[in-house]
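Novice: only geometry, no sequence info:
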C-alpha cells in the first residue's frame, strides 16, 4: 500500500480546508498528499445542454485539482502534492481510494450557531464503508474565529498546543483508535485527553436513586479498564502527557463539548461485515455532526 494522505476534493471551501489540513498533517508525518477529484458523469440530457456540455465539465474537473495543488505547494513548501482524477459515484470512488491511503481527509459544511455541522451523504457513506481512518474537516465561521488564517485566507484548522481528544468505551476499548490518538498527539507534541462518558444502569431510569457506593464502584471499574487499555501505549509513548477522565453523562455530548478545546477528536467505528450492512455508531455519528474540531474516525473490529 502506498502511504499517502488522500483528500477528496470538489472545489468547495470545505474541501480546500481539508486539503490544507492534510498538507499540515503531511508535514508532521513526512507523507505525500494526493488530491482526488471525482467527476460524476452528467446524465445525457443535461450533458447536451449548452451551459453544461462535456467540455465545460472536463474544464472544471481539470482546473479544480490543478489550482488546488498549486496553492498547496505555495502554502506548504516541501510537501509533495499529486492529483488524480477519477470517474464514478463520489462515495464509491472515494471509499476505494481510501484503501490505498494512510488517511483519507474530507470536508464538511458548517451550519452555524447551535446547528452544528453537516456531514453529507457522501461523507457518511465513505466513513461507513472504508476501514481506513477518515478525517472530517470543516470550514465555517466558528472555525475561522478560533484558528489562524493562512496567506490565502483559508481558516487554519491546525491548533498548536491544544490536546488530541480520544473518546473511548471503557467496556470494550479497541487498540486501533487508541494507537491513532497517541500517534497524533506525538506528532503534534501535545497532550492526549482520554474521555469516557457513562450513564447509570438502566434500572435507575425508573426513579431509583443512584447509590454513592455504586457510583464509586462504577467509576473505579471504568478507571481500571481504561488504565489497562492505555498501559501499552503509555509505555510506547512515554513522553506524551495523558489525562484520563471518566465522567457521568452522555458520551456524545461530553465529547462534543470537549471538542472546543481540542486540535483533533478521535473516535472509533466498529466494522460490521454482515447482511445488515455498514454502520456508524450513535456517538460517532453525533460527534461527526457537531464537534467543533476535525474528527478522525478509526475503524476497528
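Specialist: Alright, I've got the coordinates. A quick note: this is a predicted structure, and the numbers were derived from the prediction, not measured.
Novice: use CA for all of it now, contacts and neighbours both
Specialist: Fine.
Novice: From the structure, what's the count of residues near residue 71?
Specialist: Other residues within reach of residue 71 by the criterion other C-alpha atoms under 10 Å amount to 15.
Novice: for residue 172, that is, sorry about that
Specialist: 10.
Novice: same thing with residue 282?
Specialist: Using other C-alpha under 10 Å, residue 282 has 12 neighbouring residues.
Novice: what about it, distance to residue 267?
Specialist: As judged by C-alpha to C-alpha, to the nearest Å, residue 282 and residue 267 stand 11 Å apart.
Novice: repeat for residue 128
Specialist: Distance of residue 128 to residue 267, computed by C-alpha to C-alpha: 13 Å.
Novice: Between those two, point out the one with more neighbours.
Specialist: Of the pair residue 128 and residue 267, residue 267 is the one with more neighbours under other C-alpha under 10 Å, namely 27 against 22.
Novice: second one coming, line it up with the first:
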C-alpha cells in the first residue's frame, strides 16, 4: 500500500500553513499529499432551519480552495483533496492506515507565546499512532520554502535507545530529506535522595560520573541511526535541566523539533506528555510528536 502525508484543512491561515509544509515534505520524500476537511452537520438543540446543501457547498469550497492553492504552488505533486463526513478528530485518525504522518495547523502568536493548540489538535496528537506535525502560520514575509531547507533539526532523547528509536528514526529521515544537520538533546537532573541505589550509582561510576554516563547513554541511542544515515551531521548535547526547558532553549533556530510520546493509554485516556506539551505550546518552529511503545 502506497504511503501518503495527510494534512487537515479548515480554511484558516494555520491549516493552509500546515498544508504548505506537508506539500514540501511530501515532495522531498516522494510521497503523495492528501488534504482532508472534516465536516458533519450536527442536529441543533434549538430547532432552527439548517441549509444542508449550502453548508456542504461551503465545505467543498474550503477544500477545493486549499487544493488549488497547494497545487498551484507545487505543480507535479501527487495531490488529492476531499471532504469527510466526520468530526475532525475521527476523520484524521481514520486516515492513519496509509499515512506516513499527519500534519495539522496550530494558532501561533510569535516566538514568545508560541502555539495555542486547540482541543482537536490535542486529541489527535494524544491518540494518533503515526507522527503528528503541528505547524503554525508564519508571522513574517520570509520565503517559507527557502527557510525550510537545510538548517538544523532538534530531537529529544530520553530513557533507553528503544524509547527514543521512533523519534530518532523520524528526525534522521527528515534531516536526510532536506539536507539538514541534527542536534540530539538529552536532558538530565541530579537524582533525588530516594533515587540513589547501589546498582544505579555503580553504572554511573563505571562511566566515570553522572555526566559521562548521560553522554554514553546518548551515544548508544544514536549509534544505529548514525550508521543508517551517515550523510546526516550530528551534534550531541547533554545538559542538566528539565527536558522541556532544555529542548526549547536548544530549538530557537531549528527548522523542526521532534519529541517522543509514549503511546500507552492511562486510566484517563491518552495523554500528550509534559515534554511534548511544552514543545507544542512554546516552540517557534513546527513540532513533530512521534508515538512509541
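Specialist: In hand now; what should we look at? Just so it is clear, the structure is predicted and the values come from calculations on it, not from any experiment.
Novice: List the TM-score for the superposed pair.
Specialist: Remark: TM-score between the superposed chains equals 0.89 [TM-score structural alignment, normalised by the length of structure 2]; 283 aligned residues with a C-alpha RMSD of 2.4 Å.
Novice: What about the closest residue to residue 169 of structure 2 other than its chain neighbours, how many residues nearby?
Specialist: Spatial nearest neighbour of residue 169 of structure 2, excluding adjacent residues (C-alpha to C-alpha, 6 or more residues apart in numbering): residue 225 at 7.1 Å. Using other C-alpha under 10 Å, residue 225 of structure 2 has 17 other residues around it.
Novice: same check, this time on residue 7 of structure 1
Specialist: Counted by other C-alpha under 10 Å, the residues lying close to residue 7 of structure 1 total 31.
Novice: ok, residue 76 of structure 2 - how many residues close by?
Specialist: There are 9 residues near residue 76 of structure 2, going by other C-alpha under 10 Å.
Novice: hang on, I meant residue 60 of structure 1
Specialist: Residue 60 of structure 1 sits with 14 neighbouring residues when counted by other C-alpha under 10 Å.
Novice: same thing with residue 3 of structure 2?
Specialist: Applying other C-alpha under 10 Å, we find 15 residues neighbouring residue 3 of structure 2.
Novice: and if you look at residue 248 of structure 1?
Specialist: The burial count assigned to residue 248 of structure 1 is 14, neighbours taken as other C-alpha under 10 Å.
Novice: So what does the residue nearest to residue 169 of structure 2 match up with in structure 1?
Specialist: Here residue 225 of structure 2 is matched to residue 233 in structure 1, going by TM-score structural alignment.
Novice: Could you pull out the helices in the stretch 51-200 of structure 2 for me?
Specialist: 52-73, 88-93, 110-113, 119-127, 144-148, 161-178, 198-207 (DSSP state H, counting those that start in this stretch).
Novice: what about the fourth one, how far off from structure 1?
Specialist: Here the mean offset of helix 119-127 of structure 2 against structure 1 after fitting is 0.5 Å, by mean C-alpha distance after the TM-score superposition for structure 1.
Novice: List the buried residues in that helix.
Specialist: Using 16 or more other C-alpha atoms under 10 Å as the test for burial, helix 119-127 of structure 2 gives 121, 123, 124, 125, 126, 127.
Novice: do the fifth one as well
Specialist: When burial is assessed from 16+ other C-alpha under 10 Å, helix 144-148 of structure 2 yields the following buried residues: residue 148.
Novice: and the gap between residue 256 of structure 1 and residue 240 of structure 1?
Specialist: 23 Å.
Novice: Compare neighbour counts for the two and give me the winner.
Specialist: Per other C-alpha under 10 Å, whichever of residue 256 of structure 1 and residue 240 has more neighbours is residue 256, with 22 against 18.
Novice: Now check structure 2 for the residue matching that one.
Specialist: In structure 2, residue 256 of structure 1 lands on residue 248 (TM-score structural alignment).
Novice: Following the chain past the strand or helix carrying that match, name the next helix or strand.
Specialist: Taking DSSP states H and E as the definition, residue 248 of structure 2 sits inside helix 243-250. Once the chain leaves helix 243-250 of structure 2, the next helix or strand it forms, by DSSP H and E, is strand 256-262.
Novice: What span of structure 1 is the helix or strand following that next one aligned with?
Specialist: The helix or strand immediately downstream of strand 256-262 of structure 2 is helix 274-282, counting by DSSP H and E. Residues 282-290 of structure 1 are matched to helix 274-282 of structure 2 when aligned by TM-score structural alignment.
Novice: And for stretch 172-183 of structure 2?
Specialist: Using TM-score structural alignment, stretch 172-183 of structure 2 pairs with 182-193 in structure 1.
Novice: buried residues in that stretch?
Specialist: Neighbour-count burial for stretch 182-193 of structure 1 flags 182, 183, 184, 185, 186, 188, 189, 190, 191, 192, 193 (criterion: 16+ other C-alpha under 10 Å).
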